[in-house]
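Trainee: only the shape, not the letters, is given here:
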């Protein structure tokens, strides 16, 4: 995956003044747009779309400082008007186009990225691959912001709003893997942008034949392959570290890639105050051909 990401950066660099279709770039690289965006965001620390915008504005700054017509420059970099170009330029550089033309700066440059994999070999990831038939995720869903580190207060509030009896009721419905009460993230932004909204479901997995009350939210999960990562330690820090390590260590070293679908956390055991926990992180995957 590291080689594909570096090739992606080269392709982006050659098409900054052209229409960039990420799905076409993914096909050129022999992967999927979904996996490409998720891996780029995890390793670069920014969405692919943001990197493209920053690089475009870094290169466009040289044209702005020249004698070119602003409308022509705007169109060259994919903007339909000078106003739209100006907003993008200010968002990257922090100053207007006019100010840069008059004063020559200040400018903020986004360097071209280069990905490298450092393998230390001192951490073993407890992982298994499992094939699962289609199943349903049922429970109570809400929309929450994506948080990369720390406790998501909106998720905490959502869970706390459910009566204690409802947790027991849901757990009694569980009749297939992943077992027990689950933390489900669905409809996640492919760029994994912090602050973007996702659907969070507090619920369980059931077979398609299980009778489900009409007041419960459901997510249909098709037949597919899952990579399951077991984590132990401080909660949610250990879980979030393992999630990040799937991108930095596991996917680059194994013949699997992410496919669209919900990510699922099964809490197998926990301290009374939830300060520590043993969890399983379920990620939908497919083999790289």
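Mentor: Received, thanks. What you are looking at is a predicted structure, and each value in this text was computed from that prediction instead of being measured.

Trainee: rest of the way, CA atoms for contacts and neighbours
Mentor: Fine.

Trainee: name the element the residue nearest the centre of the chain belongs to?
Mentor: The chain has residue 192 as the residue nearest its centroid, 2.6 Å off, counting by CA atoms, centre = their mean. Using DSSP states H and E, residue 192 sits within no helix or strand.

Trainee: now residue 205: closest residue in space, sequence neighbours ignored.
Mentor: residue 137 (4.6 Å; CA to CA, 6 or more residues apart in numbering).

Trainee: next up, a structure to set beside the first:
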């Protein structure tokens, strides 16, 4: 899988002056477009679109300093329809406009070309199981929150506080079946999402009954789920589990992610420093 991802990276590099063809990249990597975007984001730490934008502006910066093409020619070559749009993007990345950069020979920022390799650390094994599950119903409450890739998400913290400890304890007592316990559910997360993008967030439990204080419900379709477990520092245990699933498990197993909500259950220690995490990701066997 990593070899094919690197072939896709070569393709990106060879076509930076053309629109991104995600379907072709997925074909090279022998996976779906959805899974390719999720895989890339997990491995690279940024969405595919952001990486391509930075690479284009890196090459554009070199051409601006070289002075062989007009600024408009450089803008058009790298996909900008006007000099103004190019100038805004250029300044956002480099901290200086293209005209000033050319006049003064300013120092610019660079996005290095990426390639992927697998590092086998051998410090711990990943605990997982694959579950075929009928459709189920989640009940609880939902909101919109900004995406935070690392560290606490203040919007989620405040939302969970607003539900209240007693209500959450009642929900947990009413939970039935798997996934068990109180769950954090992200329904529309895309690998293209940049930090700060608003996501649909749902907090609730699996139950076919009415649950006190649960004002909303979410029906989840039947399908296959990969279920992962991890323990460690909170909140990094959960966030690193997401990373490890995409950087270690998917490249080594015959599955790819599919559209659907991702579910996580986290039990935090009394002092708030340690967590036991369980993560449910919707998957399909590669080739299906």
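Mentor: Received it, and whenever you're ready, just let me know what you need. This one's a predicted model, so the numbers in the text were calculated from it and none came from an experiment.

Trainee: the residue nearest to the centre of the first structure against residue 39, yeah?
Mentor: No. Between residue 192 of the first structure and residue 39 there is no contact under CA atoms under 8 Å: 9.2 Å.

Trainee: show me where the stretch 1-150 of the second structure has its helices.
Mentor: Taking DSSP state H, counting those that start in this stretch as the criterion, the stretch 1-150 of the second structure contains helices spanning 2-14, 22-29, 33-44, 48-66, 71-77, 83-94, 98-104.

Trainee: okay, the angle between the fourth one and helix 22-29?
Mentor: Helix 48-66 of the second structure runs at 100 degrees relative to helix 22-29, counting by axes from the mean of the first three to the mean of the last three CA atoms, to 10 degrees.

Trainee: residues in contact with helix 48-66 of the second structure?
Mentor: 12, 16-17, 37, 40-41, 69-71, 74-75, 78, 89-90, 93, 98, 101-102, 105, 108-113, 191-192, 194 (CA atoms under 8 Å, 6 or more residues apart in numbering).

Trainee: do that again at 7 Å, thanks
Mentor: Applying CA atoms under 7 Å, 6 or more residues apart in numbering, the external contacts of helix 48-66 of the second structure come out as 16, 37, 40-41, 71, 74, 78, 90, 98, 101-102, 105, 110-111, 192.

Trainee: for the residues you listed, work out which two are farthest apart.
Mentor: Farthest pair in the contacts of helix 48-66 of the second structure (CA to CA) is 37 and 105. Separation: 36.0 Å.

Trainee: tell me the strands in the stretch 51-200 of the second structure, going along the chain?
Mentor: Here the stretch 51-200 of the second structure has its strands, by DSSP state E, counting those that start in this stretch, at 127-133, 136-146, 183-186, 198-206.

Trainee: and stretch 262-276 of the first structure, how far from the chain's centre?
Mentor: 21 Å (CA atoms, centre = their mean, to the nearest Å).

Trainee: can you get me the start-to-end distance on that stretch?
Mentor: Between the opening and closing residues of stretch 262-276 of the first structure lies a distance of 24 Å (CA to CA, to the nearest Å).

Trainee: for it, buried residues please.
Mentor: Counting neighbours by 16 or more other CA atoms under 10 Å, one finds that the buried residues in stretch 262-276 of the first structure are 262, 263, 264, 265, 266, 267, 268, 270, 276.

Trainee: and if you look at stretch 163-173 of the first structure?
Mentor: Those would be 167, 170, 171, 173, for stretch 163-173 of the first structure by 16+ other CA under 10 Å.

Trainee: coming back round to it: correct me, but the residue nearest to residue 205 of the first structure touches residue 201?
Mentor: No. Contact criterion CA atoms under 7 Å: residue 137 of the first structure and residue 201 do not qualify, at 8.2 Å.

Trainee: about what we covered before: so between residue 37 and residue 105 of the second structure, which is more surrounded?
Mentor: residue 37 (19 against 13; other CA atoms under 10 Å).

Trainee: roughly how far does the closest residue to the more buried one other than its chain neighbours sit from residue 47 of the second structure?
Mentor: Of all residues not flanking residue 37 of the second structure in the chain, residue 191 sits nearest, at 5.3 Å (CA to CA, 6+ apart). From residue 191 of the second structure over to residue 47 of the second structure the distance is 6 Å, taken as CA to CA.
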